[in-house]
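**Q** Provided below for reference: sequence and predicted model.
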Amino acid sequence: MKTFDNIFTAIKPLFYLSKAFGLAPLSWIKEKDSGTVKPSSRSFDVYWGAVLFLCFLVNVPLEFYVMQFNNWNYPIKLNVVCCIYKISCHLSGMTSLLFISAFKRHSLPQILILISEVDQLLYKKPERLILYKETRSFISRELCILSIIFIPLLVTYFYFSPKEGLLRYFVLMIESIQNLSFMLMIVQFTNIILLLRQRYKCLNRWLDIHSNIWRDRIKSVGKDVPLLSDVETYVLSRYSLKYGRLKILEQRHIYSKLYDIVCLVNSYFGLPVFMLTFWMFVSVVFISYSCMLSIMLVISTGKELGEHVWAMTGLIWSFACVVLLLLIIAACHTTTEECGKSQILVEKLILRSGLSYETINELKFLSAQLKNMKVSFTAYGFFSLDLPFMYNFVGVICTYLLILAQFN
């Protein structure tokens, strides 16, 4: 039976799938001396990313060449939006792939190593084994669900799209690979964010347990008589003062490492997420508007709806894009909220009686550290990935659709 003894074995299903699309420019290397497995970037990973980048680059002029000979008979405004959509798709795919597989290829191994170091401090070995096994099971189920949803959409879009010759097949195939790479990048990003949330949640659980120990007292003959449990808590707290200070110091180191991971995640995924958001926005606007025109064309001309199934599939695809963006926002928002709880729990823990002066000072240092190390996930600093952004995103899409509908 395979042992899930590190974070690398837990994410292998996602790793191998991402590696095929050039989104995991690293390999597992086993050290001869210690026998530990560590991620490292190799030349082959960079070369494979370069091959995919060249395919995306060649596909740009080919797609615009094919578009000149289509017979869609769409209005000029839709052709303009279509060109913007194609440019955003290719630009997002090439930028993300080049950024991840070349410029920032060393960041992902650093993120995984730091998560592994945090787990060594935060969990005991039996707990880590269970955690990694559950993580791998969750990722496997997630990939299966996404495959069931998105692969039929891509196949339907590929089948019903207008195709003139082998060149159009090649263009559609590369476009489908780009769309799948976008999905995998979203899965990568959200899963790393969820891993961070799980670690923050574990830290908050420890703080919550120790900050909610209240001493119940029974009043008898005008005097406060402590209960037996209160006496035990007092004795244990006096006995473990040094342990408490050292434990808080260890917590500070863990929070510092988690903050470093957040900074690396923002640096590694920031620009790809920004380009992905731009692509999603243009995709939803273009596909939604083209679907409305297709429905109006079917109603006015009485043509078969099957001729425009590819456009209807696009409407489902645009809805799926909004759902995927909502998943990104939800993961970032809940992780930020979980980190924000830590400072409140630390302040509550300071109010607990029976703590030594050194322990209280260490807690104050931890509180100041959490104030200065605010966790926030951004799209390369352009905007924060939070709920207000999601409201603005949906509002801007509706506004653009209304503007396009006003022009004939």
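**A** Noted; the coordinates are in hand. Numbers count the residues shown, from 1 in each chain.

**Q** From here on, just use CA atoms for contacts and neighbour counts.
**A** OK.

**Q** For the spatially most central residue of the chain, what is the enclosing helix or strand?
**A** Note on the chain: the residue nearest the mean C-alpha position is T190, at 2.0 Å, using CA atoms, centre = their mean. Taking DSSP states H and E as the definition, T190 sits inside helix 166-211.

**Q** Against which helices or strands is that helix packed?
**A** helix 12-20, helix 43-67, helix 76-98, helix 107-122, helix 125-160, helix 241-301, helix 309-350 (3 or more CA pairs under 8 Å, 6 or more residues apart in numbering; DSSP states H and E).

**Q** can you list these in a markdown table and add mean neighbour count and distance to W214?
**A** A markdown table is the format used below for the helices and strands packed on helix 166-211 (neighbours: other CA atoms under 10 Å; distance: least, CA to CA, whole Å):
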| stretch | mean neighbour count | distance to W214 |
| --- | --- | --- |
| helix 12-20 | 16 | 44 |
| helix 43-67 | 16 | 56 |
| helix 76-98 | 19 | 52 |
| helix 107-122 | 18 | 25 |
| helix 125-160 | 15 | 28 |
| helix 241-301 | 19 | 17 |
| helix 309-350 | 19 | 11 |
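
**Q** what's near enough to touch the residue nearest to the centre of the chain?
**A** For T190, the contact set (CA atoms under 8 Å, 6 or more residues apart in numbering) comprises L327, I328, A331, C332.

**Q** try it against this one:
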Amino acid sequence: MLLSVKMKRVLREENFVSSLRPLYYVSRMLGLAPFTLKKNSVLKEIDTAWMFYTIIILISVLSCGVLSLMYRVEQSQLRATIVINECLMMFGGSLKAISSILLCVTLNGVKSREVISKVIKLDKALLCDSSATYRKALIFILVQVIVVHSYEAALFICDTWVWTHAVDNLSVWYFISGYPHRTLNMQTTLEFSDLVLLIRNRLQALNSRLSFMLRECVEPDFVVFSNVTRELVPRSAVMANEIPVTGVKSVKRTFIGSPQHVNLRQPLFKISQQRNIRSARELYDEMCDIRDLANSMYGFQLLLELGVTTAELTLSSYLMLATILGIQSVEINTIGQFISLMAAWQVQYAFKLIIITAPCQSATNEVENMAVLVQKLLLVRDFDQGTVAELQLFSQQLLQRKMKFTAFGFLSLDHSLLFTIVGGVTTFIVIAMQFKA
């Protein structure tokens, strides 16, 4: 009853900061919160108590990473290639978790508060119904956090149980020591994914505004053509009948010729959208600033995460196929459980790769749609010179400041990266299977 009352109170808080509470509470519990959120949705720097708690989490993750490496080095029940690959993955995963905590404490605090202030500024100028948007965001983040971390917990329990029954004399701490950094890395990936989805949603809102502007300006016009024909008279006949007239000024006459030689649309007045286009340019510039902050906050962690996840996906796929083909010796009564476990791990690895690349690709697609809308607006003839100039500047801005997300500047985060990883993993497994055969 008390929980439902608190949930109703949270849902009534219609502001952007309150919609981040589920993600913030999990991040704070894992030592990844770069700021302190007060009851009145005010952001403060991390106080001394939470700084001490973050240091404890950092020491715990570091200790688990060292223990995990020690257990794997001393393990003689598994193949040497598996042990070496697991050691490399544990080292990379622990390094990413430790770097995430250190960056949150040192650098990302100011950057995250700057991101939130920019988003609040964007929403005031862009969203028509901000309360409904924040309510949907809160529900989405709450469901996301519950589902993802519940799946992780169930996967960790099954992983420990299956491996201890499949391999003799394998300590439970062999697995438990490798789980803390996995949880932290998943939370960091969720934070980045939600931030990119936020940018994507604001780009969609801006595109909706530009689409409405285009529909308002492009309407059918009725153009009246004058069917004026002029007969060609020989100049000699005119000269022969010429009568000089003095004191009469020449009168300038304008003839409307065929429709091929005139502008078909002659509006009575010009439409001015200069202020709206200028506002759209400023909003897009703010989104690009948020993009830059996101790249600087999560670039290094994403680079490590992509490398570790790719290696884990490759190893789990190899182990599953090796078990099916009889290369890896596993007890008969645990083969089905082992294959199911490897498939569950592959689902998690694929989920990580998808939530890293798919939102970035979606945001890039929205910017491409925005460029198309700007070009269509440039074709509208009813705009005045000021509006046309702003549209031309907007087109140059979209060309120069692209919505591009990168992993520390080394890898572009889009669908092409996902296809490259899948192709590389498939090629490696095929070669490894042929080598073993």
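**A** Thanks, I have the structure now. Keep in mind it's a predicted model, so treat the numbers as computed, not measured.

**Q** After superposition, what's the TM-score here?
**A** Superposed pair, TM-score by TM-score structural alignment, normalised by the length of the first structure: 0.84. Supporting alignment: 385 aligned residues with a CA RMSD of 2.9 Å.

**Q** Dump the helices and strands packed on helix 166-211 of the first structure to a markdown table, plus distance to D230 of the first structure.
**A** Shown next, in a markdown table, are these (distance: least, CA to CA, whole Å):
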| stretch | distance to D230 of the first structure |
| --- | --- |
| helix 12-20 | 48 |
| helix 43-67 | 60 |
| helix 76-98 | 58 |
| helix 107-122 | 28 |
| helix 125-160 | 30 |
| helix 241-301 | 16 |
| helix 309-350 | 17 |
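
**Q** Which one of the ones you listed lies nearest to N392 of the first structure?
**A** Nearest of these to N392 of the first structure, taken as CA to CA: helix 241-301 at 11.2 Å.

**Q** Q75 of the second structure belongs to a strand?
**A** No: the assignment for Q75 of the second structure by DSSP: H, G, I helix; E, B strand; the rest coil gives coil, which leaves it out of any strand.

**Q** Thought I82 was touching it, still the case?
**A** No: contact criterion CA atoms under 8 Å: Q75 of the second structure and I82 do not qualify, at 10.4 Å.

**Q** ok, of the contacts of T190 of the first structure, which one's closest to Y357 of the first structure?
**A** So of the contacts of T190 of the first structure, ranked by how close each gets to Y357 of the first structure (CA to CA), first place is C332, at 36.4 Å.

**Q** Leaving out sequence neighbours, find the closest residue to whichever residue in the second structure pairs up with F8 of the first structure.
**A** Using TM-score structural alignment, the partner of F8 of the first structure in the second structure is V17. Take V17 of the second structure and drop its neighbours on the chain: the residue closest to it by CA to CA, 6 or more residues apart in numbering is S41, 6.0 Å away.

**Q** Ok, Y159 of the first structure next?
**A** Closest to Y159 of the first structure by CA to CA, 6+ apart is W310, at 7.8 Å.

**Q** which residues touch K303 of the first structure?
**A** L297.

**Q** er, L387 of the first structure I mean
**A** Contacts of L387 of the first structure (CA under 8 Å, 6+ apart): I329, A330, H333.

**Q** right, and the helices and strands packed on helix 166-211 of the first structure - which one's nearest F383 of the first structure?
**A** Closest among these, using CA to CA: helix 241-301, at 8.6 Å.

**Q** Run the angle between that closest one and helix 76-98 for me.
**A** Helix 241-301 of the first structure and helix 76-98 are oriented at 150 degrees to each other (axes from the mean of the first three to the mean of the last three CA atoms, to 10 degrees).

**Q** Against which helices or strands is helix 241-301 of the first structure packed?
**A** Counting by 3+ CA pairs under 8 Å, 6+ apart, helix 241-301 of the first structure packs on helix 76-98, helix 107-122, helix 166-211, helix 309-350, helix 357-372, helix 387-406.

**Q** Can you lay out these as JSON lines showing distance to P61 of the first structure?
**A** As requested, those are arranged in JSON lines below (distance: least, CA to CA, whole Å):
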{"stretch": "helix 76-98", "distance to P61 of the first structure": "10"}
{"stretch": "helix 107-122", "distance to P61 of the first structure": "32"}
{"stretch": "helix 166-211", "distance to P61 of the first structure": "10"}
{"stretch": "helix 309-350", "distance to P61 of the first structure": "23"}
{"stretch": "helix 357-372", "distance to P61 of the first structure": "48"}
{"stretch": "helix 387-406", "distance to P61 of the first structure": "27"}
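
**Q** Out of those, which is closest to F21 of the first structure?
**A** helix 166-211 (6.1 Å).

**Q** now that closest one against helix 125-160, angle please.
**A** Using the same axes, to 10 degrees: helix 166-211 of the first structure against helix 125-160 is 150 degrees.

**Q** Just checking the distance from helix 166-211 of the first structure to the centre of its chain.
**A** 4 Å (CA atoms, centre = their mean, to the nearest Å).

**Q** and the helix or strand just after that helix, what does it pack onto?
**A** Proceeding N to C from helix 166-211 of the first structure, the next assigned helix or strand is strand 217-220, under DSSP H and E. With contacts taken as 3+ CA pairs under 8 Å, 6+ apart, strand 217-220 of the first structure sits against strand 223-226.

**Q** which strands and helices sit next to the strand it packs on?
**A** So strand 223-226 of the first structure, by 3+ CA pairs under 8 Å, 6+ apart, packs with strand 217-220.

**Q** average distance between the strand it packs on and the second structure?
**A** Superposing on the second structure and averaging over aligned pairs (mean CA distance after the TM-score superposition for the first structure), strand 217-220 of the first structure comes out at 5.4 Å.

**Q** Name the residues of that strand that are buried.
**A** Of the residues in strand 217-220 of the first structure, none has enough neighbours to count as buried (16 or more other CA atoms under 10 Å).

**Q** gap between the counterpart of the residue nearest to the centre of the first structure in the second structure and Q187 of the second structure?
**A** In the second structure, the residue matched to T190 of the first structure (TM-score structural alignment) is S193. To Q187 of the second structure, S193 of the second structure is 10 Å away according to CA to CA, to the nearest Å.

**Q** what do you get for L126 of the second structure?
**A** From L126 of the second structure across to Q187 of the second structure, the span is 29 Å (CA to CA).

**Q** Map Y400 of the first structure across to the second structure for me.
**A** Using TM-score structural alignment, Y400 of the first structure pairs with F428 in the second structure.
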